[in-house]
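Enquirer: 3D, please:
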Amino acid sequence: MGTPQHVRPEVRPWPALWALVIGFFMILVDSTIVSVATPAIMTELRTDVGNVIWVTSAYLLAYAVPLLVTGRLGDRIGPKKVYLTGLALFTAASVWCGLTTSVEMLIVARVFQGLGASMMTPQTMAVITRIFPPDQRGRAMSLWGATAGVATLVGPILGGVLVDGLGWEWIFFLNAPVGVIAFVLALRLVPDLPTHAHKFDLIGVALSSIGLFFLVFGIQEGQKYDWGTIKGPISVWSLIIAGLVVLAAFVIWQSRNRGEPLLPLGLFKDRNFSLANTAITTVGFAITAMTFPLMLYAQSVRGLSPTKSALLLVPMAVITGALSPFVGKLTDRAHPRYLASFGLLCCSVALFWLSQVIEPDVPIWQLLLPIALLGVANGFMWAPIGSTATRNLPLHQAGAGAGVYNTTRQVGAVLGSAGIAVLMESRLAHNLPAAPGGAPAGEGMAAGGTLPEMMHQGFSDSMAQSLILPAVVLLIGLVAALMFAKPTHLQQAPATESDDLEGLRS
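Expert: Just a heads-up that it's a prediction; the model follows:
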């Protein structure tokens, strides 16, 4: 199949995608890199854990909440313009982060970083949908997926190297030259795509933003406040319930809006779009949740540094990168049901396997085997799920669909972070009764030290048992993937090869 009708013949899809992937990689790395620098930030800015947690929380909130709006904005004024604006904002805010001298200003700068990231992310998927023909989107989405998978490794390793060698500020300063290069490449290589005269649903914007803020904030801060009162009559659960109520009002408004809704509910009439969003929510949950117990075990029981702990994930990243081009080609030819289901099953099995081998004195190579299987899983999950979500989207709603997809992925990640924190605390309280809630363990980790040997077994058991949660959640995604319908371009493929089969349904 040649160039799609909606794209000018001179557009070169692959150079454009590579230009976008550089910026996408940068913002994904930034989602994980700060966790390694947390102790150094606490020391230099003379702050406590409660404040420094907001350095990450503020970024994630500002990233997740506007995604529905920024996706729709790309449809209205053009994905290239929105992407470049977000990239410029993200790069400038990164320099601001490195120059701050107080934790309060760092948190504010991180909010602007998150806003920039939220403008960039939906545009990458929207551009893939609009410049690649259906029979090539699998390969394109495999690059997008490999970027997401490899970024989970590069963030902690790069963070450890920079913090140890140059100081915490450089995890932000490094974004400046990368951001400038990404901006120039996107300006030159990404095409100006036709825009669509959308009206902006201001009521929908307000309801979705308020609802997502309450929901994400409540889930994110639940562990910090022990799922109780935050201040006065405001509790964690009141925020979560309020968020759900406002989001329900948002959905009702979208269904009754006679103009042009922010979220076209008709997107969910596409079976594959709805199922792919369910699957990617579980993937976001699992990928975020699994790193916490594994990294804490590696540092607190095995005594590995943050950088060496992150190196445990090298097999996962290498295998993901190697498999992605191969799986991308398969995604364009094979039913995504089989590819995505295989990836989700591998991921669940790998986490179950990891939960069985985590022990205080297990040889490292026995940990690397299930981690390698996670690389196979990543290679088979991202591209088939992402391409399945976007293949049937109307071109004028590509940004809206990408915004929904990335919102569900990000909400899944927030749920994974909160869920694994609750389970780890519960398991530590059960397995280390002398340390309710695992408090001494937490102090040891914050200080960068290992636990006393007498606590190794209980702590290892707690981390191992916690990994069962993301493994089980992935089974929900597996069920969704098994229900994927055959993509339209595969149904039409025989008709393009033989004029005798013109009776096939499109």
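
Enquirer: okay, CA-based contacts and neighbour counts for the rest of this
Expert: Will do.

Enquirer: Compute the number of surrounding residues for Val184.
Expert: If you count neighbours by other CA atoms under 10 Å, Val184 ends up with 12.

Enquirer: what's the helix or strand for it?
Expert: Under the criterion of DSSP states H and E, Val184 resides in helix 175-189.

Enquirer: List the buried residues for that helix?
Expert: Using 16 or more other CA atoms under 10 Å as the test for burial, helix 175-189 gives Asn175, Ala176, Gly179, Val180, Ala182, Phe183, Leu185, Ala186, Leu187, Leu189.

Enquirer: Identify the residues contacting the first one.
Expert: Which is Asn175. Counting by CA atoms under 8 Å, 6 or more residues apart in numbering, Asn175 makes contact with Met26, Thr91, Ser94, Val95.

Enquirer: so which of the buried residues of helix 175-189 comes closest to Gly399?
Expert: Distance to Gly399, by CA to CA, is smallest for Ala186 among these, at 17.5 Å.

Enquirer: ok so, going back, farthest pair within the contacts of Asn175?
Expert: Spatially, the most separated pair among the contacts of Asn175 is Met26 and Val95, at 13.8 Å (CA to CA).

Enquirer: Am I right that Ser324 is in contact with Ala146?
Expert: Yes. Using CA atoms under 8 Å, Ser324 is in contact with Ala146, at 6.0 Å.

Enquirer: Mutual contacts of the two, please.
Expert: Common neighbours of Ser324 and Ala146 (CA under 8 Å, 6+ apart) are Gly379.

Enquirer: who are the neighbours of the longest helix along the chain, in terms of helices and strands?
Expert: Taking DSSP state H as the criterion, the chain has its longest helix at helix 398-431. Helices and strands touching helix 398-431, by 3 or more CA pairs under 8 Å, 6 or more residues apart in numbering; DSSP states H and E, are helix 49-64, helix 67-77, helix 103-131, helix 202-222, helix 271-300, helix 364-390, helix 456-466.

Enquirer: I have a second one here; can you model it like the first so I can compare?
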Amino acid sequence: MTATNANYKKGFIPFAIAALLVGLIGGFTAVLAPAFVADMGLNDNNTTWIALALAMSTAACAPILGKLGDVLGRRKTLLLGIIVFTIGNVLTAIASSLIFMLGARFIVGVGTAAIAPVIMAYIVTEYPPEETGKGFALYMLISSAAVVVGPTCGGLIMQAFGWRMMMWVCVALCVVTFFICSVMIKKTDFEKKSLDNFDKKGAVCVLIFFSLVLCIPSFGQNIGWTSAPFLGVTAVALVTLFLLIKAESSAENPILSGKFMKRKEFILPVLILFLTQGLMQANMTNVILFVRATQPENTIISSFAISILYIGMSLGSVFIGPMADKKEPKTVLTGSLLFTGIGCAMMYFFTETAPFAMLAGSLGMLGIGLGGNATILMKVSLSGLSQAEAGSGTGTYGLFRDISAPFGVAVFVPLFANTVTTRMAGVMANGTAEAAAKSLASVSSIHTLALVEVCCVILAIVAVRMLPKIHNK
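Expert: Below is the predicted model of the structure:
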């Protein structure tokens, strides 16, 4: 496959602006849930459901809307995605109840799910194969840098004018982006395909099943692993999975393409995603919890944890990701995973008095590895996609990429928190004061977490060595 557009770099500008929009508003709204919950007088645990509503639609709708993009065309799908994204942010700005907010964030996720596959599909189909690493690196840089800037800008606006004004600023950015994209992305001779053979049953099953997959760990942690809601959601998910397999096996043009998914180039990167990329948000949260328990006066790491991690991701995507265009991706990915492993291993040396440089270094090193990993995994997984299946393939990959982080959070955050609780009780039984017991238990627990995560990284490296060579194709 070769690039069909000689001006592919110039053509990517509006798609880059769309990526910037999603990343910037994602950063802005990182401070939304706590502000809304406080404003409405709700319990703090409701912030989980607001984040979950967005994650559900972003992940579950990605393969559906990616497939729809193959039918409607790239320009129309992107513009429709921005419109839906804008509507979701308008509804967020006027939300007056938790249910209203959950619906609004779900709609924002639908818009995101339409935008992201189109951007990745452009890189896959328009960039030359020897340049896709640079394309994905640029995409990752834009997204990561926007998340670094977003929370600060959003926090300043919210502090001065309130969270609703912050959301109206987001709406204004959406409108400007829609205008730019509608002008800059030219209409092409794309032949609109019929929706008659569109896999409607598969789309419904995909939406329900993968939404429930994200609900299962949240229900278990917040409601109880033996509660009726958790067991009910799990049962419905299993039934839907059976229906999904049945629907996709008989569909003429399935949402989840078995031909695309059964390749080593897809299966192994997804496995690596689940072993490593979930470490991002989980370690950021766990390091903050660790510092609060051992150094309650140290507010710096809590304030800058997001920025440290995403700055590292930006550096990794810029300096490591493009190397996969010249060297075999599996070789570069092995090196990138070593950075991830070093970031995790550094946690084993945390103490009650760990200096800020060590805490920041761990998150920064982790971010460098994750930024490089994400760029290279996209290149490997999406290699060889044709124009006809680009939307479907990028949407399917986006689905698994977007659920890998919540999966990691669901596993590693409770692992750390529950271990702290258990070991704290044991220490207090020996007569140690509560604060001191919590500090000692946190140190012990972060060391255990470090060992578990290093093992995950080692398994990921083993999976990398099993990847087929990409440059030979």
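
Enquirer: follow-up on the earlier one: Serialize the helices and strands packed on helix 398-431 of the first structure to JSON lines and add fields for distance to Trp14 of the first structure and mean neighbour count.
Expert: Formatted as JSON lines, these follow (distance: least, CA to CA, whole Å; neighbours: other CA atoms under 10 Å):
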{"stretch": "helix 49-64", "distance to Trp14 of the first structure": "26", "mean neighbour count": "20"}
{"stretch": "helix 67-77", "distance to Trp14 of the first structure": "20", "mean neighbour count": "27"}
{"stretch": "helix 103-131", "distance to Trp14 of the first structure": "9", "mean neighbour count": "26"}
{"stretch": "helix 202-222", "distance to Trp14 of the first structure": "33", "mean neighbour count": "21"}
{"stretch": "helix 271-300", "distance to Trp14 of the first structure": "24", "mean neighbour count": "24"}
{"stretch": "helix 364-390", "distance to Trp14 of the first structure": "16", "mean neighbour count": "25"}
{"stretch": "helix 456-466", "distance to Trp14 of the first structure": "41", "mean neighbour count": "23"}
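
Enquirer: Kindly reformat those as JSON lines containing distance to Gly86 of the first structure.
Expert: Below are these laid out as JSON lines (distance: least, CA to CA, whole Å):
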{"stretch": "helix 49-64", "distance to Gly86 of the first structure": "11"}
{"stretch": "helix 67-77", "distance to Gly86 of the first structure": "10"}
{"stretch": "helix 103-131", "distance to Gly86 of the first structure": "4"}
{"stretch": "helix 202-222", "distance to Gly86 of the first structure": "18"}
{"stretch": "helix 271-300", "distance to Gly86 of the first structure": "23"}
{"stretch": "helix 364-390", "distance to Gly86 of the first structure": "22"}
{"stretch": "helix 456-466", "distance to Gly86 of the first structure": "36"}
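
Enquirer: Which one, of the ones you listed, ends up nearest to Pro156 of the first structure?
Expert: The closest of those to Pro156 of the first structure is helix 271-300. By CA to CA, the value is 10.0 Å.

Enquirer: Next, the mean deviation of that closest one compared to the second structure.
Expert: Once fitted to the second structure, helix 271-300 of the first structure is off its aligned match by 2.5 Å on average (mean CA distance after the TM-score superposition for the first structure).

Enquirer: one step back: so which of the contacts of Asn175 of the first structure comes closest to His430 of the first structure?
Expert: Lowest distance from His430 of the first structure to those (CA to CA) belongs to Met26, with 39.3 Å.

Enquirer: Against which helices or strands is the helix or strand where that closest one lies packed?
Expert: Using DSSP H and E, Met26 of the first structure sits in helix 13-44. For helix 13-44 of the first structure, the packing partners by 3+ CA pairs under 8 Å, 6+ apart come out as helix 49-64, helix 103-131, helix 137-165, helix 175-189.

Enquirer: Nearest to Thr388 of the first structure, out of these?
Expert: Checking these against Thr388 of the first structure by CA to CA gives helix 137-165 as the closest, at 8.5 Å.

Enquirer: Where in the second structure does the helix holding Val184 of the first structure fall?
Expert: Aligned by TM-score structural alignment, helix 175-189 of the first structure falls on residues 170-184 of the second structure.

Enquirer: next one: the helix holding Met26 of the first structure to chain centre, how far?
Expert: Relative to its chain's centre, helix 13-44 of the first structure lies at 12 Å (CA atoms, centre = their mean, to the nearest Å).

Enquirer: pretty sure Gly23 of the second structure is touching Ile142, no?
Expert: Yes. Using CA under 8 Å, Gly23 of the second structure makes contact with Ile142 at a distance of 7.4 Å.

Enquirer: Map Ala104 of the second structure across to the first structure for me.
Expert: Match for Ala104 of the second structure (TM-score structural alignment): Ala109.

Enquirer: typo on my end, it should be Phe136 of the second structure
Expert: By TM-score structural alignment, Phe136 of the second structure lines up with Met141.

Enquirer: So for Leu339 of the first structure, which of the helices and strands packed on helix 398-431 of the first structure sits nearest?
Expert: helix 364-390 (5.8 Å).

Enquirer: ok, average deviation of that closest one from the second structure?
Expert: Once fitted to the second structure, helix 364-390 of the first structure is off its aligned match by 1.9 Å on average (mean CA distance after the TM-score superposition for the first structure).

Enquirer: wait, what's in contact with Leu102 of the second structure?
Expert: The contact partners of Leu102 of the second structure, taken as CA under 8 Å, 6+ apart, are Trp49, Ile50, Ala53, Leu54.

Enquirer: The first one -> the first structure?
Expert: Going back to what we said before, that points to Trp49 of the second structure. Under the alignment (TM-score structural alignment), Trp49 of the second structure pairs with Trp54 of the first structure.

Enquirer: separation between the closest residue to its match other than its chain neighbours and Ile53 of the first structure?
Expert: Sequence neighbours aside, Ile107 is the residue nearest to Trp54 of the first structure in space, at 6.5 Å (criterion: CA to CA, 6 or more residues apart in numbering). Per CA to CA, to the nearest Å, Ile107 of the first structure is found 9 Å from Ile53 of the first structure.
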